[in-house]
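**Q** Okay, sequence plus prediction incoming.
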Amino acid sequence: MATMATATSSYNRMKEVKEFDESKIGVKGLSDSGITSIPRFFIQPPETLYDLKSSSTLTNIPIIDLADVSSSALRPKIVEQVKDAARTWGFFQVINHGVPVSVLEETINAIKAFHDQPHEVKAKFYKREEGQGVMYASNNDLYRAKAAAWHDSLQAWMGVRKAKVEDIPEICRKEVVAWDKSATEVAETVMELLSEGLGLEAGKFKELTFSDQRAFVGHCYPYCPQPELTVGITPHSDPGVVTVLSQNHVPGLQVKHGEEWVDVKPVPGGLIVNVGDFLQIISNGEYQSVQHRVLANSCKEARISIVIFYNLNKWKGDGYYGPLPELLSPEKPAIYRNFTMQEFHDNFYSKAIDNKSLIQKLEIQN
C-alpha cells in the first residue's frame, strides 16, 4: 500500500499533459508510434467508463427524408417529423438533403489526409487559440478536463468570424470551404423546418442569424490500444443552436435516449443533425439537446467525422439572449432566464465539455 501511495503522490498529471501538448504529436502520433498502453492522463474516471456499451434495443436515431421539402402538400409532414425528433430525441439523420455523396466523401478523405500527415507537418498548425481562426490540437479542453479523450481535431471558424482561407491547411482547404457551403444549406433548410415546428415563420431563425457564426471541426479518432480505459469524446451536449455532422463508416457515436445509450449507425449519404443547448433555451424547452459521446476507437482504421456547429451572431439590441418572446404566454411562461453572450462564453471556456451546464444555470426555479 505504501508503494502505491508513493507512486500516486509522485505522479504529476499536469506535467505529463503539458509535455504531451508541447510535443504536438496528438493522439494520432501516439497511436502511430505503436504504443500498447495509453498515458495515464487519458484514463477516464469510473463514472465515465462504467456503461460504455450500448444499452439499447433501439437500432438507430430517426431518419427523415427531405426529398419533398419543397412540396407545399408534403412539407407539413416533414415539419412534424423534424419537430417530433427534436422534441423526443434531439438527434436525427436527414437523407435526400441535396449534398452530393461525392462532396461528403471528398471532405472526409481530405480531413483524413490532413491527420495522416507526419506530425512535423501538422505541428505548424498546432496551437490553443479557441474561438478564432484555424486551430489544430488534441482535446480543446485538455487543460480543463479530468481526463483527456482519444481524439485530435482541426478547427476553422467560418461565417462572420471567418478564418482566412489561406490559413486553412492546403491539403483540405478546398474541401472545407465546399463542405461549409453545402452543410450550411442543409442547416438552413432544417432550421426552417424547426422554426415552422414552433409555429414561427420559416425564415425566423435565419433572420435571427442562427447560421452566421459557425465552426468547422474535422475530428480524427485513431486506433486506441486500450479502448476500455478511455473515450473518444466524453458525454456532453453541444452548446450552440444546431450541429450538422458527417462521418466515415467506423462506428463509435452514441446518443443518450432516456436512460439508454443508442448506437448511431450512419446511413450512406445521410447527415446527422442535433439540437444544441441554445436551441433548447430559445425554444423554451420545446426542443431538447441531449447527451452524446464517442467511444474510443478499437478499429485499426481511424474514425473521421466532419462537423459544423451553428451559433447565432447577434440577437435583440439589449445584448440579452433567452426564450423567444413569441413562444411565451401566461399558459407557457419562460422556464429559462435571459443571459448574456459573456455568460455563455464564460460557461463554455471555464471547464471541460459537459452536459447542459448552461441550461441548468439558467433554469427558473418555481
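**A** Arrived safely, thanks for sending.
**Q** Going by C-alpha atoms from here, please, whenever you check contacts or count neighbours.
**A** Will do.
**Q** count of residues packed around residue 10?
**A** Neighbourhood size, residue 10 [other CA atoms under 10 Å]: 9.
**Q** er, residue 231 actually
**A** Per other CA under 10 Å, the neighbour tally for residue 231 reads 28.
**Q** Test my guess that it contacts residue 298.
**A** No - the criterion here is CA atoms under 8 Å, and residue 231 misses it with residue 298 at 10.5 Å.
**Q** residue boundaries of the strands in this protein?
**A** 63-65, 91-95, 134-137, 152-159, 213-221, 231-236, 242-247, 253-257, 260-263, 271-275, 292-295, 303-311, 320-321, 339-340 (DSSP state E).
**Q** nearest to residue 191, of those?
**A** Smallest distance to residue 191 across the strands of the chain (CA to CA): 8.2 Å, for strand 242-247.
**Q** Roughly how far does the nearest residue to residue 89 once chain neighbours are set aside sit from residue 291?
**A** Using CA to CA, 6 or more residues apart in numbering and skipping residues adjacent in sequence, the residue nearest residue 89 is residue 257, 6.4 Å away. Note on residue 257: its distance to residue 291, by CA to CA, to the nearest Å, is 8 Å.
**Q** The two: who's more crowded?
**A** residue 291 (21 against 18).
**Q** try this one side by side with the last:
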Amino acid sequence: MVTTMSSRVESLASSGILSIPKEYIRPKEELTSIGNIFEEEMKEEGPQLPTIDLKDIESEDKEVREKCREALKKAAMEWGVMHIVNHGISTELMDRVRVAGQAFFDQPIEEKEKYANDQASGKIQGYGSKLANNASGQLEWEDYFFHLAYPEDKRDLSIWPKTPSDYIPATSEYAKELRGLATKILSVLSLGLGLEEDRLEKEVGGIEELLLQMKINYYPKCPQPELALGVEAHTDVSALTFILHNMVPGLQLFYNDKWVTAKCVPNSIVMHIGDTIEILSNGKYKSILHRGLVNKERVRISWAVFCEPPKEKIILKPLSETVSETEPPLFPPRTFSQHIEHKLFRRSQEALEKKSVLPN
C-alpha cells in the first residue's frame, strides 16, 4: 500500500481540524508529563541533560584531555544522552543542513510525493509517514524523509531531494564530518571500558561497514498536543545517534523514573548512545528511553543521523572484557537485524496485551 497524500500528517494539520483523529490519540498511560513543551523547557528544577564540551577531547595536555574524556564517559554511563558543543562541525554547515532540509519540507506536498517511499514493498528510503507498526494501531504526529547518507559508495543519490540544490552537497559534507566525529566518540568510549582505542569502532563495522542513516523528522503544529506524540517512547537501536533540530523543544528523556525535557542549546548536537553500544558494553553505557512531543504554535524539525552496524555481518553481544562473575552478560547474542526484530515483536506483544485488557 502506497501512502496517499491525505494520510500525511502535514495535510491533516493544515486542513483546519480542531481535534486529532482517534488513531493519533495516545493511550492514557503514555500521556504523563505531557504539558506545554515551551513551559516544560523553561523549568529549572530537577535534573538537566548534561552538556559536554569536546574542545579538549584531543588536547596535547594529558590532564586536560582526560578531564574532557571523563565527562563524556560519565554522561554516557549516567544518562546515555547529552548535548555536545565544540564538536568541530561548523555552525555554517549545520545551518546549511537545516536550511536545505526545511526547504524540502516547505515544498508543496505534491512535490514531496515524488520521493514517496513504499514500506510495504521494502522501499524504506524517501518521503514517508509512520505506519502503525504495532497491534494498537497508534500513529505518530510526524512525516519524515529517510535515506542512507554514508559511506558514499553505498548511498543512492537518485532518491535524495534535488530541490533545494544545496541539499546533496550540504548533507554529504555533514555526514562525512559526523563520521569523523563518531570515530572520536567511539575511541573515548572504548578507552572508558579499558579497551583498545579502536575496539568499539571495529565491533560496529569499522570505516567500511558502519552506516549513517539520515532521518529528517517533520512535526507539524498539532491542535491537541497534550493527546499526541511526535515519536513514541523508544530507545535507539543504533550505536550512536546525532541530532540537530530547529531550536523548537520537544525531546524528553526518561531519567530516574521521570520525564525530563531537554533544553535547546545553541550550536549543540544532541548525541544518544544506542542499544548497540549498550549491548557491547554490557549495560555500562546507557541507551535511554526517549520520546518527541509536539505543540500548537511551531513546526518542529529534527535531523537524526543513526550510526548503525551492518544488519547481518556482526553478532552483537557483551564484549568479554565487560563480563565477569559478578557482572554476567545482560544481553543474548543477536545480529543487528535480529535485535530490531526482537524489539518490534516485543512492542507488538505488549500492545496486544494492552488491547486484551482494555474494555471494548
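**A** In hand now; what should we look at? Given the structure is predicted, the values throughout are model-derived calculations rather than measurements.
**Q** Tell me the counterpart of residue 180 of structure 1 in structure 2.
**A** The equivalent of residue 180 of structure 1 in structure 2 is residue 175 (alignment by TM-score structural alignment).
**Q** My error: substitute residue 102 of structure 1 in the last question.
**A** Aligned partner of residue 102 of structure 1 by TM-score structural alignment: residue 92.
**Q** for residue 342 of structure 2, what are its contacts?
**A** Shown in contact with residue 342 of structure 2 (CA atoms under 8 Å, 6 or more residues apart in numbering): no residues.
**Q** gap between the equivalent of it over in structure 1 and residue 229 of structure 1?
**A** Matched by TM-score structural alignment, residue 342 of structure 2 corresponds to residue 347 in structure 1. Residue 347 of structure 1 is 28 Å from residue 229 of structure 1, where distance means CA to CA.
**Q** try residue 165 of structure 1
**A** Taken as CA to CA, the span from residue 165 of structure 1 to residue 229 of structure 1 is 38 Å.
**Q** Which one of the two is surrounded by more residues?
**A** residue 229 (20 against 16).
**Q** Map the more buried one across to structure 2 for me.
**A** In structure 2, residue 229 of structure 1 lands on residue 227 (TM-score structural alignment).
**Q** And the residue lying closest to residue 293 of structure 1 once chain neighbours are set aside, how far from residue 120 of structure 1?
**A** Leaving aside its chain neighbours, residue 293 of structure 1 sits nearest to residue 235 (4.4 Å; criterion: CA to CA, 6+ apart). Using CA to CA, residue 235 of structure 1 is found at 31 Å from residue 120 of structure 1.
**Q** before we move on, what about residue 172 of structure 1?
**A** On the measure of CA to CA, residue 172 of structure 1 and residue 120 of structure 1 end up 17 Å apart.
**Q** same deal with residue 240 of structure 1?
**A** Taking CA to CA, one finds residue 240 of structure 1 at 33 Å from residue 120 of structure 1.
**Q** When these two are compared, which one has more neighbours?
**A** Neighbours per residue (other CA under 10 Å) separate residue 240 of structure 1 from residue 120, with residue 240 holding more: 22 against 11.
**Q** quick one, what contacts the counterpart of that one in structure 2?
**A** Structural correspondence for residue 240 of structure 1 with respect to structure 2 (TM-score structural alignment): residue 238. Applying CA under 8 Å, 6+ apart to residue 238 of structure 2 gives the contacts 273-277, 306-309.
**Q** Counting neighbours, what do you get for the residue nearest to residue 106 of structure 1 when sequence neighbours are not counted?
**A** Distances taken as CA to CA, 6+ apart place residue 175 nearest to residue 106 of structure 1, at 6.7 Å, with adjacent residues excluded. Look at residue 175 of structure 1: counted by other CA under 10 Å, it has 20 neighbours.
**Q** The equivalent of residue 310 of structure 2 over in structure 1: what's it in contact with?
**A** Alignment note (TM-score structural alignment): residue 310 of structure 2 maps to residue 313 of structure 1. Taking CA under 8 Å, 6+ apart, we find residue 313 of structure 1 in contact with 160, 208-213.
**Q** Pick out the most distant pair among the residues you listed.
**A** Applying CA to CA across these, the maximum distance is between 160 and 208, 13.7 Å.
**Q** Pick out whichever of the two has more residues nearby.
**A** Legend: neighbour count by other CA under 10 Å for residue 160 of structure 1 and residue 208, higher for residue 208 (14 against 11).
**Q** Isn't the more buried one up against residue 315?
**A** Yes - Residue 208 of structure 1 is within contact range of residue 315, at 5.9 Å (criterion: CA under 8 Å).
**Q** residue in structure 2 matching residue 64 of structure 1?
**A** By TM-score structural alignment, residue 64 of structure 1 lines up with residue 52.
**Q** Without its sequence neighbours, what residue ends up closest to that match?
**A** Leaving aside its sequence neighbours, residue 52 of structure 2 sits nearest to residue 84 (CA to CA, 6+ apart; 4.9 Å).
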